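Novice: Take this sequence and fold it.
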Amino acid sequence: MHFLGIDGGGTKTDFLLLNEEGNTVRQRRIGTISYKQIGMDNTVWVLRENIKEILGGIQEKVYICIAFPNWGESAGNDILFSQRLHEITSFPVKVVNDSMAGWAGSLGLQEGINLVAGTGSIAYGRNKNGEEARAGGWCELFSDEGSCYWLGIKALELFTKESDGRAEKGTLLEIFRAYFCLKEDFDIIDIFEKEYKNDRTKIASIQKQLYQAAVSGDVEAQKLYISAAQELAVLIKTVYRKLKFQMEIAVSYSGGLFHARELILNPLQEQLAASGLYLCMPKYMPVQGAALLAAWEYRKEEAFIERLLKGLKA
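Specialist: Got it, this is the predicted structure:
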C-alpha cells in the first residue's frame, strides 16, 4: 500500500509518495495546479501526467489526497472536477481544500488550528470531536487579508505614497526603482498593467521586495507586516470561537509568508497572546499532511497513523 499526497498552492504544487512505514518513496515539485489560474483542462492534464510518472512501476494499490486552493469555493467547479477524476487516475482519490492539508501536516492530525498564509490566507481547525471550521480564503480581490498577495498590493500602495511624499521615504522606494528598472516612478503603472495585473502569483511575489525594505529599516514596510499579523490573528481567533475551544490550543502555520520569520511571527504571537493562544512550529509539511489524509482515508486507526508518523521525516 502507498499513499500519495498532493499539495497544490497558488504558486507551487508538491507531490509526496509514502509507503506504509511512512518512508518517502518519491517526491517532486511543479507549478500551480489551480484551475482558476491554468484552467480545468490543464489541471486535469498536469495531474494525470505527474501522477503517472510518480507512480511509475508501483504495482500495489495507492490512496491519493489532492489538496486544492480552490476546493469548496465553487460548487460547479467541485462537481466538474469530481466528474473528471477518472481521467486522472483509477486509484481512490480524496479531494480537500489545501487548508486541511496544512492542518493535517502542521499538527499531525491532532486537534488545533493551522494558519495558511502564502499567495492567499486561510485558517482551518478541528477539535477532538472531529468538528471543523475555517475563516478567510475567499478571493484575493476582496479577501485574503494578511497574505503575500495582500502585502504585494500594500507594497505597491506604499511605493506610491513614498514617491509622492504621503509617507516617509524609506528603502522601499529605491528597492522598487531598482527591481522594476524604473526610469520614472510612474512607469510602475504600465509595468503593473502589462505584467502583473492578471497574475496573482506575480503580485504575491512583490512581498519579497517589501521584506527587503522592512529588514533594511523601512519603518512603513515594517508596519505592513504588523497589519498583516493583525488580520491573520482575526482569522485564527474566529476559528477558535467557532470550534468553542475553551483552553489553550496549538496554533501552527504554513505558507510562503513565514519566510519573513520574526517580521510576521513576532507581531502575530503578540496578537494571539492576549487570547491565551500560542504559536507552535509545524510538525510536518503540508504535502506530508496530504499524504496523512490519504492514509487516514485508507485506515482510520490511530495506531496505524502513529506508525506512519514515526517513519515521517519532519
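Novice: From now on I want contacts and neighbour counts done on CA atoms only, so please keep to that.
Specialist: OK.
Novice: how about the helices in the protein?
Specialist: Along the chain, counting by DSSP state H, helices occupy 35-38, 40-54, 75-83, 85-88, 98-107, 148-164, 171-179, 187-191, 200-205, 207-215, 219-242, 262-273, 286-298, 302-311.
Novice: Nearest to residue 132, out of those helices?
Specialist: helix 219-242 (8.6 Å; C-alpha to C-alpha).
Novice: between the closest one and helix 171-179, how big is the angle?
Specialist: 100 degrees (axes from the mean of the first three to the mean of the last three C-alpha atoms, to 10 degrees).
Novice: Can you get me a residue count around residue 47?
Specialist: Using other C-alpha atoms under 10 Å, residue 47 has 18 other residues around it.
Novice: One more, so I can put them side by side:
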Amino acid sequence: MTAANQNQTSPALLVDLGKTKTAAAVSLPDGSRRDLPTGPGAAGLSQPDGLSDAVAAIAQVAPPDAVAAVAVGAAGALAAPERRAQLAGELTAVTGAASSVVTSDAITAHLGALGGQAGVVLIAGTGAVAVAVTRAGAVHICDGAGPQLGDRGSGGWLGRAALDLMSEGQAQAGVRAVVQTTLGADWPAVAARTDAAAAAERGRLVPGLAELWREGDAQAAGLFDRAANELAATVRDAIGYDDAHQVALLGGLGGLGPRFVDLLGARVPGVTWLSPKGDALDGAALLLTHHDLPHETVVSRSVA
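Specialist: Below you'll find the predicted structure:
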C-alpha cells in the first residue's frame, strides 16, 4: 500500500484536468489504482467559462460507481483561487462524494513527483514550468507563461525554433526533412498560428528532431542545446526560492533520456536530477490522506 492511500478507507476519484485532456483513476483502499478512460480537457479555471467547463470535463470521466471523495488537479487553479474553491464545492454535488479537494495540476504533479515533499519540479512537455514549494508552504511558479510569452525550452518552443529555421531559409537537410515529413506542405500555416493548440502541433516535431540529434546532426544538437539553456534558466529561478539541491523532471522532454538530463545538469551544477516518484494522479491521492503538506496553502477543500 502506498503512502498516498495508506489511510484511505473508501474508493476515491482522482483527476488530472489539463487543457488538452483529462486523466482519471479510482484509488482503492487496498492500495491499487484503476485508471479510467481519458476525456477532453478544459481551457482552464481562469478562463470565462472555466468553472462550468471543468465540471463538465470531470463529470465525463467520473465512473458510474459511487466514490467517497474526489481529488482534482486543475489547470488554471492557481490563477483563480475563488473558482478553485467553487469547483471543490460543486464536485460533491456532481459526483455524490462526501468530500472534495482541488488544487492546480502543476501542484498535483509536484506532489506526485516528490511524494509531498518541498522542493522543485520541472515540467517540460509541450509547455514548460518549474514549480518550487518551500517548507513554509510558499509556492512559486517560474515560466509557464504560455507559448506566446514563455514556455522557454519546451517541446512547443523547440518546434517553433525549427520552424523559424525553415522560415528563414536556414534549415539544413535533416531539420527540413523532419518538418516536411511531420507537418507536410502546410508547415508555414503551423508556423504562423498563434492559438494555444499550435504549440502542440509544433511539439510534434520533437521526436524527429531528437532522432536527428541521436544520429549526430549538428543543427538538431544546437536546438537541444538552446532548449537546455532556457530550461536551466527556469530551474535556476525556481531553486532561488527554495535553495533546493534536488530537482525532479517531468514531461515529454524528460523522456529524451540521460543525454538531455546531462545537458541540463551541466548548466545547473550541484543539482541532483531525480526520477519522479509518481504522477499527478498519485499527487491527487496524497491530498486525500494528508492535510499538513506544504502545498496546503494552495488547496481548496469542501465537505458535503
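Novice: before we move on, back to that, so of the helices of the first structure, which one's packed in deepest?
Specialist: Each of the helices of the first structure was assessed for mean neighbour count using mean count of other C-alpha atoms under 10 Å. The highest is helix 98-107, with a mean of 30.
Novice: That one aligns to what range in the second structure?
Specialist: Helix 98-107 of the first structure lines up with residues 105-114 of the second structure when matched by TM-score structural alignment.
Novice: so how much does the matching stretch differ from the first structure once superposed?
Specialist: Stretch 105-114 of the second structure, aligned to the first structure and superposed, deviates on average by 1.2 Å (mean C-alpha distance after the TM-score superposition for the first structure).
Novice: what's the counterpart of residue 127 of the second structure in the first structure?
Specialist: Aligned partner of residue 127 of the second structure by TM-score structural alignment: residue 120.
Novice: how deep is its match tucked in, by neighbour count?
Specialist: The tally of other residues near residue 120 of the first structure (other C-alpha under 10 Å) stands at 28.
Novice: repeat for residue 138 of the second structure
Specialist: 16.
Novice: Enumerate every residue touching residue 225 of the first structure.
Specialist: Residue 225 of the first structure makes contact with 151, 263, 264, 267 under the criterion C-alpha atoms under 8 Å, 6 or more residues apart in numbering.
Novice: Check residue 187 of the second structure too.
Specialist: Here residue 187 of the second structure is in contact with 163, 179, 180 (C-alpha under 8 Å, 6+ apart).
Novice: overlap between those and the first structure?
Specialist: Checked against the first structure using both residues aligned by TM-score structural alignment, their matches' C-alpha atoms under 8 Å, these keep none of their contacts.
Novice: And the residues you listed, which is closest to residue 47 of the second structure?
Specialist: For those, the nearest to residue 47 of the second structure is residue 163 (29.2 Å; C-alpha to C-alpha).
Novice: counterpart of that closest one in the first structure?
Specialist: Residue correspondence to the first structure (TM-score structural alignment): residue 163 of the second structure is matched to residue 156.
Novice: Can you give me the distance of its match to residue 107 of the first structure?
Specialist: As judged by C-alpha to C-alpha, to the nearest Å, residue 156 of the first structure and residue 107 of the first structure stand 35 Å apart.
Novice: got it, and residue 72 of the first structure?
Specialist: Noted for residue 72 of the first structure: a distance of 22 Å to residue 107 of the first structure, by C-alpha to C-alpha.
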